[in-house]
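J.: Sequence plus predicted model, see below.
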Amino acid sequence: MNQTPGIDTPRISRRTTTSALSWQDGLWLSVIVAIGINLRPLLTSVSPLMATIRAATGLSFSGASLLTSLPVVAMGIGAFGAGLLTRAVGETRGVALGLLAIAVACSARLAASSGTALLTTALVAGIGVAVIQALLPGVMKQRFHARVPLAMGLFSASIMGGGGLGASLSPYVAKASGSWHAGLAMWAVPAALACVCWLALQRRASAFDGRAAAHVAASPAHPHVAIWKKRRAWALGLHFGLVNGGYTTLVAWLPAYYQQRGASVAHSGSLLAAMTVFQAASALLLPLAAASFRDRRPWLVAGLSAQLIGIVGLLALPDALPLAWVGIAGAGLGGTFSLTLVTALDHADDHRLAGRLVAFVQGVGFIVAAISPIVAGRLRDLTGSFTAAWIMLAACIAAMIALTFAFSPRSYARWPGTR
């Protein structure tokens, strides 16, 4: 069969991917979704309330951007330490500790009255998110070896869906209670519930069920690989970082952008919530669409192109079709988020090596992503508008499209050799 040069298009044929999910699989996926819902409200709940928070704490635009970027930095740095935590306490306790950190940090926001206190809670919660995001992909690679796109898609969709809930519910809780503190602190409850569900699942099924344990027993020990020396690992990390840079910037400043254009707090928050609905749908559907194809690049380019269209729309015609622009951008962001992680997992059959690679990719990626909202906030302070920030995002998306073509499936077999 003829193929376009440089593009591999064979479908993946795995008999196991067509088998029905068991009730145990459904239980695992349900708990994974419950966990994922808690990984973004600490970011998105702040954004619609940013003007109120700034007035109460005296934070500048640049300082307020740290409420979004600091947790993302913590996600990146924390991902690098996930391996040490796994060896110290194991994956089960590691994920539980991550959820506990989120619950404690959100609870503390009920009494936080200064910018410093809020930033401290953002740091603690970000570390908790880092641990969960670094450990769960390896667990999913092991538990759902033949269904990684499905598991990662559901996990990513729940992350995006949780972000939408944070953006939409927090303003209403803040208004109903008369306190922005309550709008931020409410997210301690689902984090605590998810922790209970996770521990109950592990008590019932131990760390993994018999099928996953048999897969581990059949897997040969993989030699130690210095992932930080591999160019492919850095390329995947940069790609993931630029994807999330678009997300963190929009989460931090999309409501402020439309409030500057005359929108209310509730309406601007609803736009962010709508964006995350499209993110969640695409985070699930794009990996599933790409699941039968070994070459993920055409699907990644499609997602990136949607991002670019949405950003250009926000820049050129912000008041004409705001819901369309945030929806298109959100669909691109959600799909490429999950599919970039699937692409990283594709590089190694051994779940331990795959988990280490994904942790490294997230470590690099979230540190890169943390820079974007800070730069955008600084540009807003200097220019008085967000035009320069949207131009910056468009340029980054164009660079990502070019980088995507380096991820040929033929290179997976050479990794982690000289690459």
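T.: Cool, the structure landed. From a predicted model like this one, the values you see are computed outputs, not experimental measurements. Residues are numbered from 1 along each chain as shown.

J.: C-alpha only now, for contacts and for neighbours.
T.: Noted.

J.: so Trp253 touches Ser47, yeah?
T.: Yes - with contacts counted by C-alpha atoms under 8 Å, Trp253 reaches Ser47, the gap being 7.0 Å.

J.: any idea how far Leu379 is from Tyr258?
T.: According to C-alpha to C-alpha, to the nearest Å, Leu379 stands 16 Å off from Tyr258.

J.: now do Gln24
T.: Taken as C-alpha to C-alpha, the span from Gln24 to Tyr258 is 45 Å.

J.: Give the residue from those two that has the larger number of neighbours.
T.: Each of Gln24 and Tyr258 has its neighbours counted (other C-alpha atoms under 10 Å); Tyr258 has more, 20 against 12.

J.: quick one: what helix or strand has that one in it?
T.: helix 231-260 (DSSP states H and E).

J.: Quick one: neighbours of the closest residue to Ala266 other than its chain neighbours, just the number.
T.: If the residues on either side of it in the chain are set aside, Ala266 comes closest to Pro171, at 6.6 Å by C-alpha to C-alpha, 6 or more residues apart in numbering. Other residues near Pro171 come to 25 when the count uses other C-alpha under 10 Å.

J.: Using the three-state scheme, assign Pro171.
T.: Here Pro171 is helix, with the state taken from DSSP: H, G, I helix; E, B strand; the rest coil.

J.: For it, give me its contacts.
T.: By C-alpha atoms under 8 Å, 6 or more residues apart in numbering, Pro171 lies in contact with Ser45, Pro48, Leu49, Trp180, Gly183, Val265, Ala266, Gly269.

J.: okay, now the one to match up with it:
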Amino acid sequence: MSDRTGRSGGSGRSGPWLAVVLAVVAVAASLRSPLTSVPPLAADLDGDLGLGAGALGLLTALPVLCMGLLAPPASALAARIGLDRAIAVGAVAVAVGTCVRPWGGAALLVAGTTLAGAGIAVVGALVPAAVKRHVPHRPGAVTGAYMASMMTTATLAAAVAVPLATALGWRVSLAVWALPAVLGAVVWLARSRPGAPGSPDEPGPARSADPAVAADPPAPTGLPWRSRTAWLVTAYLTCCSVSFYTLMAWVAPAYVERGWSDEAAGVLLAVFSGGQLAAALVVPALVDRVRDRRAWYAAPALANAAGLVVLVTAPDAAPWVVVGVLGVANGAAFSLGLTQLVEHAAGAHDSARLGGLGFGVSYAVAAAGPVVAGWTHGLTGTYAIAFGAVALVALSQVLVASRLGPGRQVGAGAD
């Protein structure tokens, strides 16, 4: 099967598709653990660095804001130095930022988190383009592997944050999550070296002078601002991101406030991440077989809204089950959002452009979620208002899903 550029999925000049999948899995392992390792350690960060609820919310929001601001220029970076090299650069930034951030005061913590967020922005925006280029015949399955890797380390980071801090200190507990980023950087640096299978400098007659769009026809370099399809995908991703980052930042502290221990709340956050992992393993592969995916897009948004209503109205009613359902719903919605970047793009170049717009807007908006939630908690003493607002966002996502029918594409003259 081939995409619109006429390239054969999984073979040809891109090299063995399995190598691409392994590279995607390796780099994905570093994209959420730097974030999920922070909330369970809120008490330690507050006690040692004097970070209150608002500052802790900002600490979670900073990488998300970076992801929003830097996702659009990520496609330009890929056009300049090559897709694989750009992903490698992003992975190096994640590794360095995650490694250095705990070893100083609040300023270094913020600076390192910002650098890690910048790297996550680049990698997150460009991986769907790499999937579109190298494995266009199985976007759902590869996205599932990507999500599974990302959520596995996210789950582990949340679950072991407090035990690691107890044994080795909170600084080591945060720094250890640089290791997956180092692995991802090594793998993508190897892929981008001259002569590597699928690298931009791979010898052969199919090589192009432009390393970022070697197999694609000339295409616009700007973001698809005027495409209605692009804005629908962007709206869907925005709803996903607002929900995910708000819940990731405040589910654990909300239950600590209700008398739970830090360790138990960290495990609850791990259940949230574990639910996302379960969804990532199943849902994206299933949608590869479905042409009209609107019902699939809407179902997790409805489940998310229902879970949030229970979280607001009856927070002590089976919290492990409710938070698990929220994890499944958020994981399914986000993984389906990633498949949209492949499904609704005409080619790899258009996927990068669509990702730049989608991630740029969604992360910029979502960055406000943890901060606003912390602010409203400070004013009202409850998280119910913030979680209720996220439920309304989830309902809005259902309406967006109903418009994302088959045939909508960005690029190649489509809208």
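T.: Okay, I see it. What you see is a predicted model; the values in this text were computed from it and never measured.

J.: what TM-score do we get after superposing?
T.: Comparison of the two superposed chains (TM-score structural alignment, normalised by the length of the second structure) gives a TM-score of 0.89, and 399 aligned residues with a C-alpha RMSD of 2.6 Å.

J.: out of Trp253 and Ser47 of the first structure, which sits in the busier spot?
T.: Higher neighbour count among Trp253 of the first structure and Ser47: Ser47, with 31 against 24, using other C-alpha under 10 Å.

J.: Return the distance of the counterpart of the residue nearest to Ala266 of the first structure in the second structure relative to Gly324 of the second structure.
T.: By TM-score structural alignment, Pro171 of the first structure lines up with Val162 in the second structure. Plainly put, Val162 of the second structure is 20 Å away from Gly324 of the second structure if you go by C-alpha to C-alpha.

J.: Please apply the same query to Gly381 of the second structure.
T.: Look at Gly381 of the second structure and Gly324 of the second structure: by C-alpha to C-alpha, they are 25 Å apart.

J.: what's the neighbour count on the nearest residue to Ser402 of the second structure once chain neighbours are set aside?
T.: Excluding its sequence neighbours, the residue lying closest to Ser402 of the second structure (C-alpha to C-alpha, 6+ apart) is Arg294, at 5.5 Å. A total of 18 residues lie near Arg294 of the second structure under the criterion other C-alpha under 10 Å.

J.: on that earlier part again, buried subset of the contacts of Pro171 of the first structure?
T.: Buried members of the contacts of Pro171 of the first structure, scored by 16 or more other C-alpha atoms under 10 Å, are Ser45, Pro48, Leu49, Trp180, Gly183, Val265, Ala266, Gly269.

J.: after the helix ranked longest in the first structure comes which helix or strand?
T.: Once the first structure is assigned using DSSP state H, the helix that runs over the most residues is helix 351-383. Note on helix 351-383 of the first structure: by DSSP H and E, the next helix or strand toward the C-terminus is helix 387-404.

J.: distance from that next one to the second structure after superposition?
T.: Its matched residues in the second structure lie on average 0.9 Å from helix 387-404 of the first structure after superposition (mean C-alpha distance after the TM-score superposition for the first structure).

J.: That helix maps to which residues in the second structure?
T.: Mapped onto the second structure using TM-score structural alignment, helix 387-404 of the first structure covers residues 384-401.

J.: Contacts for that stretch, please.
T.: Contacts of stretch 384-401 of the second structure (C-alpha under 8 Å, 6+ apart): 232, 235-236, 239-240, 242-243, 246-247, 294-295, 297-299, 301-302, 304-306, 308-309, 311-312, 372-373, 376-377.

J.: Same check on stretch 254-268 of the second structure?
T.: For stretch 254-268 of the second structure, the external contacting residues (C-alpha under 8 Å, 6+ apart) are 39-41, 158-163, 251-253, 320, 323, 383.

J.: filter those to the buried ones?
T.: Buried members of the contacts of stretch 254-268 of the second structure, counted by 16+ other C-alpha under 10 Å: 39-41, 158-162, 251-253, 323, 383.

J.: Kindly reformat those as JSON lines containing distance to Leu109 of the second structure.
T.: Converted to JSON lines, these look like this (distance: C-alpha to C-alpha, whole Å):
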{"residue": "Pro39", "distance to Leu109 of the second structure": "14"}
{"residue": "Pro40", "distance to Leu109 of the second structure": "16"}
{"residue": "Leu41", "distance to Leu109 of the second structure": "13"}
{"residue": "Ala158", "distance to Leu109 of the second structure": "18"}
{"residue": "Ala159", "distance to Leu109 of the second structure": "21"}
{"residue": "Val160", "distance to Leu109 of the second structure": "20"}
{"residue": "Ala161", "distance to Leu109 of the second structure": "16"}
{"residue": "Val162", "distance to Leu109 of the second structure": "18"}
{"residue": "Val251", "distance to Leu109 of the second structure": "22"}
{"residue": "Ala252", "distance to Leu109 of the second structure": "21"}
{"residue": "Pro253", "distance to Leu109 of the second structure": "20"}
{"residue": "Val323", "distance to Leu109 of the second structure": "29"}
{"residue": "Tyr383", "distance to Leu109 of the second structure": "26"}
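
J.: I'm done for today, thanks for sticking with me.
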